[in-house]
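# Quick one, what's the 3D model for this:
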Amino acid sequence: MKTKGTHNYYVYILTNKSKTVLYTGVTNNLSERLYFHNNPLPSSKAFTAKYRCFYLIYYEHFFEIEDAIRREKQIKGKSRSKKELLINTFNPDWNFLNDNI
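Sure, this is the predicted structure:
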């Protein structure tokens, strides 16, 4: 069992190639999660597969799952314009960050 505060959790936002769709999620392994978003099962009905949201444009790191889930819910509750402000602060050019993880 890991010591409290030694876990890694990420809240992240993905978009599609034309940057018209935003998807917010939480995970304990960002690189693995990106792999599965980029390689969905052929019969997948997942939102990210349907809207082709494979491109990482934002993420935050947390040590506690409760904090990560709370933040994910907070971001999901924001309007599109507020999510864009958040992304613009972190990644002003909306570069795809997949290769940086």
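
# switch to C-alpha atoms for all contacts and neighbour counts from now on
Fine.

# where along the chain do the strands fall?
Assigned by DSSP state E, the chain shows strands spanning 9-15, 22-27, 55-62.

# List the buried residues in the shortest one.
With burial defined by 16 or more other Cα atoms under 10 Å, the residues of strand 22-27 counted as buried are Leu22, Tyr23, Thr24, Gly25, Val26, Thr27.

# ok, so of the residues you listed, who is nearest Gln74?
In terms of Cα to Cα, no member of these lies closer to Gln74 than Thr24, at 10.2 Å.

# Also this sequence, please, to line up against the first:
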Amino acid sequence: MANKRNGTIYLGVTSNLQQRCFQHRNGLIDGFTKQYGCKLLVWYQRFENLHDARRREVQMKSWKRLWKLREIEQMNPHWADLYETLV
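This is a model prediction of the structure:
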């Protein structure tokens, strides 16, 4: 999730991406995303199991910001909101 192109980025894991994005977009979850206005789904990766997803989350949270930006732009060069593609 991001608040704008090259803006604040939030990285997390969920078993229901569509529901979680809805919650973030509508400010239903207190915390980082609400505080920084991270409402745009600009990147996601699917996994077969939660264990692998969490391992990837930990890995990516240790990355430098530039690496995360590269990952986003490979999938979504215009930083379009991908939420509508989930429906």
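
# Fetch the TM-score of the aligned pair.
TM-score of the superposed chains, computed with TM-score structural alignment, normalised by the length of the second structure, equals 0.91; 86 aligned residues with a Cα RMSD of 1.3 Å.

# what would the strands of the first structure look like in a markdown table with distance to Leu85 of the first structure?
Below are those laid out as a markdown table (distance: least, Cα to Cα, whole Å):
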| stretch | distance to Leu85 of the first structure |
| --- | --- |
| strand 9-15 | 13 |
| strand 22-27 | 13 |
| strand 55-62 | 11 |
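
# out of these, deepest packed?
Compared across those, strand 9-15 shows the largest average neighbour count, a mean of 23 (mean count of other Cα atoms under 10 Å).

# Could you check the angle it makes with strand 55-62?
Counting by axes from the mean of the first three to the mean of the last three Cα atoms, to 10 degrees, strand 9-15 of the first structure points 160 degrees away from the direction of strand 55-62.

# What helices and strands are in contact with strand 9-15 of the first structure?
If you count contacts as 3 or more Cα pairs under 8 Å, 6 or more residues apart in numbering; DSSP states H and E, strand 9-15 of the first structure packs onto strand 22-27, strand 55-62, helix 65-76.

# Export these to TSV and append columns for distance to Pro92 of the first structure.
Below are these laid out as TSV (distance: least, Cα to Cα, whole Å):
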stretch	distance to Pro92 of the first structure
strand 22-27	15
strand 55-62	10
helix 65-76	18
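
# Aligned counterpart of Tyr51 of the first structure in the second structure, please.
Counting by TM-score structural alignment, Tyr51 of the first structure lines up with Tyr36 in the second structure.

# thought its match was touching Lys4?
No - using Cα atoms under 8 Å, Tyr36 of the second structure is not in contact with Lys4, being 10.3 Å away.

# Please say which of those two ends up with more neighbours.
Remark: of Tyr36 of the second structure and Lys4, Lys4 carries more neighbours, 17 against 14, as counted by other Cα atoms under 10 Å.
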